[in-house]
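Asker: A predicted structure for the sequence below; I have some questions about it.
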Amino acid sequence: MPSRFPRLPHSPRTAHALAGLLAGAGVAHAAVPRLFDQIVPRSLPGSPRTWTYLSGAAELGLAAAVAHPATRRLGGYAAAGLFVAVFPANVRMARDWRDRSAPLRAAAYGRLPLQAPLVWWALRVARDAER
């Protein structure tokens, strides 16, 4: 059955690049949590800082899972789920930043369509790990 996803070269570099992106995001959550606190949906219970640290820890854990061949398949699928789960925070950021400067607005709105390729990338990594 043909795949609906474009073919990528089967290479651990693709998975390692995704792991690097996830690790960088996880470190950023710890290094500059205030930026992430601002976009945590207020409908979530508890402190925004708690959600910031939890999501950063999840990204670091997923980075490790994607980087390791034995856990890459599960890590890829879980990363795709995380990218879908954080979409509401990106929507909130775009909505909250609509009165900011043009470059900040562009960054906030630019994040929205980037979620789809991130989901696709994570799914591709997971499916490549099945071979």
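Answerer: Right, received. Where do you want to start? Since this is a predicted model, take the numbers as computed values, not measurements. Numbering: from 1, shown residues only.
Asker: going forward, measure contacts and count neighbours with C-alpha atoms only.
Answerer: Will do.
Asker: what is the longest helix that the chain contains packed up against?
Answerer: Taking DSSP state H as the criterion, the chain has its longest helix at helix 102-129. Helix 102-129 makes packing contacts with helix 12-31, helix 72-85, helix 87-96 when contacts are defined by 3 or more CA pairs under 8 Å, 6 or more residues apart in numbering; DSSP states H and E.
Asker: just say which of these is most tucked in.
Answerer: Of all those, helix 72-85 has the most neighbours on average by mean count of other CA atoms under 10 Å, namely a mean of 21.
Asker: hold the first one in mind and look at this next one:
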Amino acid sequence: MIRAGMRWLLAAFYAIAGVAHLLRPAPFLSIMPEWVPVPEAFVFWTGIAELFGAVALAQWFSQPLRRAGAVGLALYAVCVFPANIHHFALDMTRPDGGLGLGYHVPRMFAQPLIVWLALWTGGVTDWPFRRR
């Protein structure tokens, strides 16, 4: 019951983020590292990836599709981590400190948790709750 609820919550989070990437790309473009080619395309396709992942994770009729969505969202969270680090570095160099350490430090620690949460809610892993 908890796993299903968390799965729906994570799917909703990714769906909202996907829509935000598509409708309001400016904040995402502002934190994109300079070495990323065609940043507009990256923001667009990351939004599409979030939406597809959210739909796959939320559905109930196909466990293989749910697992594929979970793996996709976990990989996605790993792949966008450089943008999170870049955003952290940009903010810390601003005279006003940007969003500050109170935002960025928990965000850095949350990223591995989000990876695990996608895999756990999608049924890819039972760790650390595996029954013995």
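Answerer: Looks like it came in fine. Small disclaimer: the values here were computed from a predicted structure and weren't measured.
Asker: got a TM-score for the pair?
Answerer: Comparing the chains after superposition, counting by TM-score structural alignment, normalised by the length of structure 1, produces a TM-score of 0.81; 121 aligned residues with a CA RMSD of 2.1 Å.
Asker: what angle sits between the longest helix of structure 1 and helix 72-85?
Answerer: With axes from the mean of the first three to the mean of the last three CA atoms, to 10 degrees as the criterion, the two stretches helix 102-129 of structure 1 and helix 72-85 enclose an angle of 150 degrees.
Asker: follow-up on the earlier one: export the helices and strands packed on helix 102-129 of structure 1 as a markdown table, with columns for distance to Ser43 of structure 1.
Answerer: Written out in a markdown table, the entries for those read as follows (distance: least, CA to CA, whole Å):
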| stretch | distance to Ser43 of structure 1 |
| --- | --- |
| helix 12-31 | 20 |
| helix 72-85 | 14 |
| helix 87-96 | 11 |
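Asker: out of the ones you listed, flag the one nearest Asp128 of structure 1.
Answerer: helix 72-85 (7.8 Å; CA to CA).
Asker: equivalent range in structure 2 for the closest one?
Answerer: Under the alignment (TM-score structural alignment), helix 72-85 of structure 1 falls on residues 66-79 in structure 2.
Asker: compared with structure 1, how much does the matching stretch deviate?
Answerer: Relative to structure 1, and after both are superposed, stretch 66-79 of structure 2 has an average distance of 0.7 Å to its aligned residues, where the measure is mean CA distance after the TM-score superposition for structure 1.
Asker: how far does that stretch sit from its chain's centre?
Answerer: Averaged C-alpha coordinates place stretch 66-79 of structure 2 at 9 Å from its chain's average position (CA atoms, centre = their mean, to the nearest Å).
Asker: got it, and stretch 85-105 of structure 2?
Answerer: Averaged over its C-alpha atoms, stretch 85-105 of structure 2 has a centre that lies 19 Å from its chain's centre (CA atoms, centre = their mean).
Asker: pull out the buried positions in it.
Answerer: The neighbour-count criterion (16 or more other CA atoms under 10 Å) identifies Ile85, His87, Phe88, Asp91, Met92, Gly98, His104 as the buried residues of stretch 85-105 of structure 2.
Asker: what is the nearest of the residues you listed to Leu22 of structure 2?
Answerer: For these, the minimum distance to Leu22 of structure 2 (CA to CA) is 19.3 Å, reached by His87.
Asker: ignoring the adjacent residues along the chain, who's closest to the closest one?
Answerer: With CA to CA, 6 or more residues apart in numbering as the criterion, His87 of structure 2 has its nearest non-adjacent residue at 5.1 Å, and that residue is Ile31.
Asker: map the one you found onto structure 1.
Answerer: Counting by TM-score structural alignment, Ile31 of structure 2 corresponds to Ile39 in structure 1.
Asker: so who does its match touch?
Answerer: Applying CA atoms under 8 Å, 6 or more residues apart in numbering to Ile39 of structure 1 gives the contacts Ala89, Asn90, Arg92, Met93.
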